[in-house]
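Colleague: Got a predicted structure plus its sequence, pasted below:
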Amino acid sequence: MDMELRRISETSRSAIVLILLLCVHVAHSFYLPGVAPQDFEKGDELKVKVNKLTSIKTQLPYSYYSLPFCQPKKIVDSTENLGEVLRGDRIENAPYSFKMREAQMCNVLCRVTLDEKTAKAFKEKIDDEYRVNMILDNLPLVNPVDRGLGSPDVVYQIGYHVGLKGQYAGSKEQKFFIHNHLAFTVRYHRDVQTDSARIVGFEVKPYSIKHEYDGKWSEKTRLTTCDPHTKRLVVSSLTPQEVEPKKEIIFTYDVDFQESEVKWASRWDAYLLMNDNQIHWFSIVNSLMIVLFLSGMVAMIMLRTLYRDISRYNELETQEEAQEETGWKLVHGDVFRIPTNSDLLCVYVGTGVQCLGMVFVTMIFAMLGFLSPSNRGGLMTAMLLLWVFMGLFAGYASSRLYKMFKGTEWKRIAFRTAFLFPAVVSSIFFVLNALIWGQKSSGAVPFGTMFALIFLWFGISVPLVFVGAYLGFKKPAVDDPVKTNKIPRQIPEQAWYMNPVFSILIGGILPFGAVFIELFFILTSIWLNQFYYIFGFLFLVFVILIVTCAEITVVLCYFQLCSEDYLWWWRSYLTSGSSALYLFLYAAFYFHTKLQITKLVSAMLYFGYMLIASCAFFVLTGTIGFYACLWFTRLIYSSVKID
C-alpha cells in the first residue's frame, strides 16, 4: 500500500506540473484583458462593431448578419473569450464609418431589395422584438428613452429594436416597419491640454423612413427625404419603411459628436444605473436586516438551551438519575453510525465544496473589479476556470469524509466525484445546445468551444480531483468523539412535526428567504438583458446565506437528536439543500409573471438552465448545512461525560 501511494505521489507531482502548464495556456487563450483608455485625435477613424441580435421573448441570440443588413466588403470576426462565446456573442466589424468629432448627416449605407425570404426573416425578428447590439470603444450602444410622466430623466435601453409593428394610414391590418435610419450620438470627454478625446457614450435614435429620390438610383443619388446640406432629416411625409417582398429599403445614418463632462473612468455609470437603485438598495438592506434578526434569535435560543443541557449532563448524578436521562445524550452510541449510501453523500459534499469555492472566489474577484460588465464574458470565464481548479478541493473533501466512513477505495470515490455532477450538468447542457443549434441561433456552442470545455473537464478538472482525493486520503482519519454501538438503537415514534419530509421542507425556507430578493435582480440581469453590478451586496447576501443554512440545520438537527432520532447525516444535507426547491419554484413564478416567452424551445431553455442553477444551489447549501451539523454534533458529544 505504501509503495502504491509513493508511486502515485510521484506521478501526481508530474501531473500537477503538466496541469499547471495547460492551465496557463488555456487561461491565456480565453482571457482578454479589459480595454485601456484610448485617446482619439480629431479625424481619427472609429471602429464600430456589431454584436448579436437579442430578444427577451425568445432568449435565442442571432448574429447580426443573419438578417440582410448592409455588410462591409469583408466580414471580420473579433477574438472572443470563452464567456463571450457561451453567451452567444458574435462580434463583427460594421460598415459604418465614423471620424472622430466630424459630424455626418444622411450617409447612405446601402440599398436592399427584399425578396420573400428576407422579408419573412425581418418580420419574424420584428415580431419577436429583437434588438440590434453594437459596440464602440468597448461601450455598448444604448437607446435613451424618456421615463414619461413629466420626468426629466431617461432610461437607457441596450441596443435598438430591429423595427416595429402596428397599423398605419387607417389600415386595420398589422404591418411591419423597419428602423432603417439611425441617428448616432457619440459623447466624448476632451483633454484641454492635448485636445485629444476619449469616448464616454454611444447612443442612437432609430427611425423608420421610406426614403425617396429623383430619377434612377446611383451612388451619387441624393435623397429627397434626407438632405445632408441642410443637415436635417426631412420627415414631413412621416411615411415609415414597410417590410414587404419586392420593397426597396435604403439604410442611412447620422453621426453627431457631443462633448461631455463625464470622465472616462465614470463612463459605465449610465449603463449600471439602468435599474431603480433606490428600490434595489432598500430591498436588499431590508432583506438582510430581517435575516440577521432571525439568525440572531435562533443563535441566542440555541446557545442558551444547549449550554443548560451540557451543564446538567456534566453534573455528578446518581445511578437512578442517569437511568432517567432523555434527549440527545441517549443516542451517543449511534449518532456517528455510518449512514446509508455514504459514498453518494461523500460525492455530494465534495461537489458542494467545489461550488462553494468557485462562488466565493468569483465574488472576491468581482468585488475587486476584475469582473466588471466592461469585461464581456469575464464573469462566466472566471466561473468555469475556477470550477475546474476547485476540483482539487472537491477530491480532498470527498476522500476525507470517505475515510471517516471507513472507506478504503479512494479511487472509486474520486472517480464518482469527478464525473457525477458534471455529467448531469453536461447532459442537460448538450440537450439545450442541440435545441439552440436546431434554431440556427448564435447561442449554440461551436465545436471548437465544446472541445475546449471537454478538455477543461477531462484534462484539468478530473486529474485535480484525483490529486485532491489522494492528498485527502493520505491524511489520518478523523476519530469520532464517542464509540458507536454494534447494535443500532431503535428509534422511537416521532411527532408529526419531526417527520423527515416536513422538517426538510421547513428547513429550506429561511435560506431561500435570505436570497430571494437578490435573486430577482439576478434573474432580471440574466433574462431581461440588464447589467448586474452590486457585487458587494451580493457577497453580504452570500455570507448571510451561509450563516442561515448553518443555523437552521443545527437547530433542526438538535431537535432531531433530542427526539432520539440519530439519522442526521442525510437529513442535515437535505435540510438546507431543500432551499434549491424553492429557488426553482420561484424561477417558475418569475417565468409566468415577468417574462413574455411563448415559444416551447425558449421555455425549455429557461427551465433547463434554471434546473442547472438549482442543482448547483442544492449541493452548495446542502454542503454548508452538512458541515455545520457535523461540527455541531462533534462539539456537543465531545463536551459531555460519556460513561
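Modeller: Good, I have the coordinates.

Colleague: From now on I want contacts and neighbour counts done on CA atoms only, so please keep to that.
Modeller: OK.

Colleague: Now do the strands in the stretch 151-300 of the chain.
Modeller: 154-158, 160-161, 163-166, 175-178, 181-190, 197-207, 226-227, 232-233, 248-259 (DSSP state E, counting those that start in this stretch).

Colleague: Among these, which comes closest to Asp214?
Modeller: Nearest to Asp214 among those is strand 226-227 (12.3 Å), distances taken as Cα to Cα.

Colleague: Would you map the helices across the stretch 1-150 of the chain?
Modeller: 2-30, 82-87, 116-127 (DSSP state H, counting those that start in this stretch).

Colleague: Give me the packing partners of the longest one, helices and strands only.
Modeller: Counting contacts by 3 or more Cα pairs under 8 Å, 6 or more residues apart in numbering; DSSP states H and E, helix 2-30 is packed against helix 462-474.

Colleague: so what does the helix or strand following the helix it packs on touch, helix or strand wise?
Modeller: From helix 462-474 onward toward the C-terminus, using DSSP states H and E, the following helix or strand is helix 500-507. For helix 500-507, the elements it packs on are helix 535-562, helix 569-577, judged by 3+ Cα pairs under 8 Å, 6+ apart.

Colleague: picking that back up, of all the strands of the stretch 151-300 of the chain, which one comes closest to Leu273?
Modeller: Evaluated over these, closeness to Leu273 peaks at strand 154-158, with 8.8 Å, by Cα to Cα.

Colleague: ok, residues contacting the closest one?
Modeller: With contact meaning Cα atoms under 8 Å, 6 or more residues apart in numbering, strand 154-158 is reached by 133, 140-147, 270-271, 274, 529-530.

Colleague: In stretch 242-255, which residues are buried?
Modeller: Neighbour-count burial for stretch 242-255, counted by 16 or more other Cα atoms under 10 Å, picks out 242-244, 248-255.

Colleague: what's the most buried one of the helices of the stretch 1-150 of the chain?
Modeller: Mean neighbours per residue, mean count of other Cα atoms under 10 Å, is largest over the helices of the stretch 1-150 of the chain for helix 82-87, with a mean of 21.

Colleague: Presented hereafter is structure B, for comparison with structure A:
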Amino acid sequence: MGCGMLGRVTAILVCLLWISSVHSFYLPGVAPRDFQRGDELQVKVNKLSSIKTQLPYDFYYLKYCMPDKIMNIAENLGEVLRGDRIENSVYTFNMREEQPCKVACRVRLDAKAAKNFKEKIDDEYRVNMILDNLPVAVLRQRRDGSPSTTYEHGFPVGSKGNYAGSKEERHFINNHLSFRVMYHRDPETDAARIVGFEVSPNSINHEYKEWDDKNPQLTTCNQNTKNIIQGSTVPQEVDTDKEVVFTYDVTYKESDIKWASRWDTYLLMNDDQIHWFSIINSLMIVLFLSGMVAMITMRTLYKDIAHYNQLETQDEAQEETGWKLVHGDVFRAPTNSGLLCVYVGTGVQIFGMTLVTMIFALLGFLSPSNRGGLMTAMVLLWVFMGLIAGYSSARLYKMFKGT
C-alpha cells in the first residue's frame, strides 16, 4: 500500500530497501545449507599437495579407496589454475549420527602402488578433503604448551620412522581417519549448519578372521569399539604385496561458532610455510648490492662535482660533459621508445588489476569460501585492464611523436 502511494521510482527503491533489510542475500556459491538429523553428508576429495615439491597430484593417483564411479565436481577457472581436482569419495556420513568404526575398503599394494606411497610420504604430501565447502584440517597443539590450538591444512599421507627396535627406517600409511564434524544448531527448527571439519589420522595394521566384502568384521575395529587407538597398536607398513584396510570413524560436536564466522579459524592457520632462511638470504643480498651501488655512485658524484667546481672557477664557458648532460635527455625521445611504451602499458595493467582486486576483496566479493574466486577475478581483470594498458601505451607513443 505504501509503495503504491509513492512515485514509481521512489516506490521501487523503498521496496527494494525493505526487502533487503528483511531478507539477506549471499554471494553465489557461498550460501549456507541446513541439515536435519540423518541427512547424508558427502565428503569430496581434492588434490594431494606438498610444500616441499609444489607439484599437486590427483587424489586417486595413489591407491586409495575408489567409488564405483568417479565424478569430477564442476570447477571454475581459478580452481583449474590452482590445480584443484575435486572428486567424489567413498566417505559418507549421516548428520549427527556417530559412526564408531566403518570399513572403507581393502586394497593390496603392488610394486607401483607401494613405490608411489613411499615417494609421497618422503615428499611430505598431504591429503585434502572437503565437506560442505569446508577443507579438512588437523588440530595441532602449540609448541609452547599454551592451551590455544591451530589448524593445519589436510592430513599427511603417512610418516617415516623406526618400529619394534629396528634400525631401518620404514614407511607407514595413515589408513584410519577419525573425523569430527562441528555444527551449529538452531534451537527452533533443530536444523544444523556445519562450522568445522577436523580429522585425526592414524596408522593401524588391522586384523580380521575372515573377510566379508558385504559386511567386513575387524578384530581391531568394529562397531562396538569406542577407542581403537591403543598404545600397543601396530602401525600399517607400506611395502609390496602388503594388504591395507582403510577405515574411519565419525563424531559430532555442537559448537557456538556461527556459520558466518566458520572461516575465521581457517584464515588463522599456520602451516610453517614461511621460509625464513630464503627471506633473510635474499634480504642480505639486496642490502649488500644496494650498498655497493650507493658507494660507487657517491664516489663518482663527489669526484665529478669537485671537478666541475674547479672548471667553474677557471672557465665558465667550457662545454659540459659527464652526468650533467642528463638534464637534456629528458626532452629527447629514447632510442627504443616503442618498447618503453609497451612496458609502461603493462605496468598500468598490473597496477589496475591489483588495485581492483584489492577493492573487491575488501568489499567481501572474493571470500575464501568461494574457492578459486580470487584467481578467476585476477585473470578476468587482467584481460579487462588491457583496455587501459592500450590507451596508456598509445598516449605515451603519441607523445614521443610516434606514427
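Modeller: Okay, I see it. For clarity, every value in this text was computed on a predicted model and none was experimentally measured.

Colleague: Taking the contacts of strand 154-158 of structure 1, please make a PyMOL selection of just the buried ones.
Modeller: To isolate the buried subset of these in PyMOL, counting by 16+ other Cα under 10 Å, use the following:
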select buried, resi 133+140+141+142+143+144+271+274+530
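
Colleague: any chance of the contacts of strand 154-158 of structure 1 in TSV, with distance to Tyr348 of structure 1 too?
Modeller: Shown next, in TSV, are these (distance: Cα to Cα, whole Å):
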residue	distance to Tyr348 of structure 1
Asn133	41
Pro140	41
Leu141	44
Val142	44
Asn143	46
Pro144	48
Val145	48
Asp146	50
Arg147	48
Ala270	43
Tyr271	39
Met274	39
Asn529	33
Gln530	33
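
Colleague: Any idea how many residues pack against the closest residue to Lys120 of structure 2 other than its chain neighbours?
Modeller: Sequence neighbours aside, Val157 is the residue nearest to Lys120 of structure 2 in space, at 7.1 Å (criterion: Cα to Cα, 6 or more residues apart in numbering). Applying other Cα atoms under 10 Å, we find 24 residues neighbouring Val157 of structure 2.

Colleague: To which residue of structure 1 is Val157 of structure 2 aligned?
Modeller: With TM-score structural alignment as the criterion, Val157 of structure 2 lines up with Val162 in structure 1.

Colleague: Was I right to think the residue nearest to Lys120 of structure 2 contacts Arg126?
Modeller: Yes: between Val157 of structure 2 and Arg126 there is a contact under Cα atoms under 8 Å: 5.5 Å.

Colleague: Setting aside sequence neighbours, what's the nearest residue to the equivalent of Ala397 of structure 1 over in structure 2?
Modeller: For Ala397 of structure 1, the aligned position in structure 2 is occupied by Ser392, per TM-score structural alignment. Nearest non-adjacent residue to Ser392 of structure 2, counting by Cα to Cα, 6+ apart: Gly345, 5.4 Å away.

Colleague: do Gln318 of structure 2 as well
Modeller: Leu311 (7.5 Å).

Colleague: Help me confirm that that neighbour is found in a helix?
Modeller: Yes: counting by DSSP: H, G, I helix; E, B strand; the rest coil, Leu311 of structure 2 is located in a helix.

Colleague: neighbours of it, just the number please.
Modeller: Leu311 of structure 2 has 15 neighbours, counted by other Cα under 10 Å.

Colleague: what does Glu198 of structure 2 give?
Modeller: With other Cα under 10 Å as criterion, Glu198 of structure 2 counts 24.

Colleague: go on, the one 3 residues further on?
Modeller: With neighbours defined by other Cα under 10 Å, the count for Pro201 of structure 2 comes to 20.

Colleague: Pretty sure it sits against Phe172.
Modeller: No: taking contacts as Cα under 8 Å, Pro201 of structure 2 lies outside contact range of Phe172: 11.6 Å.

Colleague: hmm, back to that, quick check: the match of Val157 of structure 2 touching Asp128?
Modeller: No: under the criterion of Cα under 8 Å, Val162 of structure 1 makes no contact with Asp128, lying 9.7 Å away.

Colleague: next one: stretch 42-54 of structure 1 to chain centre, how far?
Modeller: 27 Å (Cα atoms, centre = their mean, to the nearest Å).
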